[in-house]
Structure formats: C-alpha cells, structure tokens
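J.: With the sequence up front, the predicted model follows.
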Amino acid sequence: MTAAMLKYLPNLLTTARLLLALPLGLLILREQYGGALLVGVVAGVSDALDGFAARRLQAFSRFGAMLDPLADKLLVTVSFLSFAGVGLVGWPLAALVIGRDLVIVAGAVAYRLLVGPFPFGASVLSKLNMGVQIIFCVLLLAGQALTPVPASLITIGSAVVVAAALASGVHYVVTWSLRAKRELAGERPA
C-alpha cells in the first residue's frame, strides 16, 4: 500500500465498522448471540485500529471525525433496537438511548441553522455515556452467548445506562443552549 493510499485506511476501517451494524442487528434478532458477540468484538477492534491508524499515519480528517461517532452510534442504536425486539431490554430503555441521540442531533441542526457553525466533538460525559452503552451491550451479549449474567447485574447496568444517557443529554442541552444564547446576544463563547 502506498503512503497516499494509507491515509484512507482509518476511514476505510470506520466504514467497515459502520457496515457491521446490519449483521449485528440481524444476528441479535435471530438470537444468534455468539455470532453477534463476535461481530461486536470485530467492531471494537476496528474502532481501536482506526484510531491507532489515524494517529500513527497522521491521517485525520473532518470526514473521519464525523464518521467515527456515527459508526458507534449506529452500532449502539441497532443493538438496543434489536435487544428490545427480542426482549433482552425494555422498549423504554431503547427509546431513552435513541431519544437522547435524536435530541442531540436535532439540537445540533437547530444550532447550525439558527446560530452558525460549531466545533464538532464529544464531551467527556458523552464519551462516558458511549462507553457505558458499549459495556452494557457486551454484557448482554456475553450473558446470552457465554454464561448467564445475574438479573441484578442487568438491572444495575440498565440503571447506569439511564443515568449516563440522562446526564450527558442534559449536559448537551444546557451547554449548547447557553452557548447559542450567548452567540445570538453577540457575546463570544466561553
């Protein structure tokens, strides 16, 4: 592979991860949890590799910066919808996880239309939220594919997912609402 081609490697890995959402969802819906866990592991490895490759090759791009969290969100969204579809989680939990993301996307679109461009990046709480959701998804899949997980651990995990989703969602709404208010009033953002 030439050096010019290598700069596309991180985005290719991210795109591959994005495409894993469909087989992941189908495997969960078919209750083939071992296969779903394997797809999840491959997605996790590709996530680590695309970040490593981007840093190592100095191949950062705005496209990659937007595609990477989109791939993560799509995998988590498909997982929660599929988990709810087979009864591993309740629909209210799936709706909260997905609803949080929809509120953030709607807020970002509104900010862009009403205020203007904004720096694209995840907050620390958002990264924590994503980590909690991924750990919970792995816990559910491992509990189905490998060894049963106590119901109390799933309940605690669900509560942590709810808390992280609410905390990061409220943080985004408050932070960006205040920023938009300052911008529209002509003040410089903090």
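T.: Thanks, I have the structure now.

J.: hey, let's count contacts and neighbours off CA atoms from now on
T.: Will do.

J.: name the element the residue nearest in space to the middle of the chain belongs to?
T.: Most central in the chain under Cα atoms, centre = their mean is K73, positioned 3.0 Å from the mean C-alpha point. Element membership of K73 [criterion: DSSP states H and E] is helix 62-85.

J.: Now do the buried residues in the lengthiest helix in the chain.
T.: Longest helix in the chain by number of residues, with DSSP state H as the criterion: helix 151-184. Applying a neighbour-count criterion of 16 or more other Cα atoms under 10 Å, one finds 154, 157-158, 160-162, 164-166, 168-169, 172, 176, 179-180 buried in helix 151-184.

J.: what about versus this one:
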Amino acid sequence: MTIPNILTLLRILLTPLLVWLLLSERLTGALAVFFLAGITDGLDGFIARVFHQKSQLGAYLDPLADKILLVSSFILLGHLHLVPNALVIVAVSRDLLILTGVVTFWFFQIPLEIRPSLVSKLTTLAQILTVLVTLSQPLMAWSVDLRRLLYVATGLITVVSGLHYTLVGIRLWDKGRPAGTDELA
C-alpha cells in the first residue's frame, strides 16, 4: 500500500469522528478534523505526483474519500441549519448522480477512467471552502453576505459540474455501450 493510499484511508477514517463532532455541535473540533482531513487530501495528491506513487486504487479511493467527507459534512451542516437546505440537496444530488453513473457503467461493463475534470476540482474546492467557512463561523465572524455569496457560488459550480458529468456520461455511454442494450434504456 502506498503512502498516498494510507493518507486517503486516514481521511475516510476521520469522517466518523467529524460526524460525531458535528452531531455533538462541537464546531471547533469539527473544524480541526475537517482541516486535518484537507491536509491529508493535499498531501496524498502531492506525494502521489512527486514520488510517482499514483495507483489504480488511489484513483478510486481519493474521490470516494472526498465524497464521503463532503457529503457527510453537507448533510450534517444542513441538519444543524448552518447551510441552506438547497445547497445540501444540490451537493448531495450531484454526488449521487456521479455514483449512479459509475455503477451503471460498471454494470454494463463500459470502460470508465476515473479522472476529475477542472470543473469538478473547482466544485470540490468551493465545497471545501464552504465547509471551512461554515465551521469557522464561531471563531471568525464571516458576514452573512459573504456566506450567502459563497453558498450561491458553490451551488452554481456544483450544478455546472453535475451537468458537465451528465454530458460526459451520455457521450461515453453512446460510444461504449454494448450491442443490444438499447432495449434496456
């Protein structure tokens, strides 16, 4: 197992702690755990690139770890009424859409390379910033207007990313679906 994969697994294992802290409404502790998870995310990518430790497992685990962490965060921040429900719905729906697409491609044995697009990376960045700003609210008094702007921007980029992946998925489906699957659609 490579060091980046170990760091990714650590990020996955930090998620239950983050969930517990959020359910306990310990935002400062949740902020520390989320920040630590973010550091592991940056480190695993850096180490994988610089030390040539990219792996097939890492290509699947890294985005999965991000989704587990971010979806958990958004659902609980919505539950605590710290982010708008609409943003929670958009963020979670996008990830469910992507997951449904990947499972469908695997089921029909259509080749799929897991590679995040630029808009996907921007979405992840915006979502991470949203969680960080929200969790740091007790420590830093972010203005309501700044948070509202961040929520709208995050929602918009998330929708754009979901539409982008939908279009890419349709293109890949048309290109790679097995013969005789038209009747299943």
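T.: Great, that's in hand. What you see is a predicted model; the values in this text were computed from it and never measured.

J.: After superposition, what's the TM-score here?
T.: The TM-score (TM-score structural alignment, normalised by the length of structure 2) is 0.89; 179 aligned residues with a Cα RMSD of 1.7 Å.

J.: quick revisit: aligned partner of the residue nearest to the centre of structure 1 in structure 2?
T.: By TM-score structural alignment, K73 of structure 1 lines up with K67 in structure 2.

J.: and that match, what is it in contact with?
T.: D95 (Cα atoms under 8 Å, 6 or more residues apart in numbering).

J.: make it 10 Å
T.: 12, 61, 73, 91-92, 95-96, 99, 124 (Cα atoms under 10 Å, 6 or more residues apart in numbering).

J.: Next: F105 of structure 2.
T.: For F105 of structure 2, the contact set (Cα under 10 Å, 6+ apart) comprises 99, 111-112, 169, 172-173, 176-177.

J.: Counterpart of A48 of structure 2 over in structure 1?
T.: Aligning on TM-score structural alignment places A48 of structure 2 opposite A54 in structure 1.

J.: neighbours of that match, just the number please.
T.: Number of residues near A54 of structure 1 (other Cα atoms under 10 Å) recorded here: 19.

J.: same check, this time on D66 of structure 2
T.: Neighbours around D66 of structure 2, by other Cα under 10 Å: 20.

J.: and it, how far is that from G176 of structure 2?
T.: 27 Å (Cα to Cα, to the nearest Å).

J.: got it, and T166 of structure 2?
T.: From T166 of structure 2 to G176 of structure 2 the distance is 15 Å (Cα to Cα).

J.: Next: G58 of structure 2.
T.: With Cα to Cα as the criterion, G58 of structure 2 and G176 of structure 2 are 24 Å apart.

J.: now V33 of structure 2
T.: 41 Å.

J.: Tell me the counterpart of I128 of structure 2 in structure 1.
T.: Under TM-score structural alignment, I128 of structure 2 pairs with I134 in structure 1.
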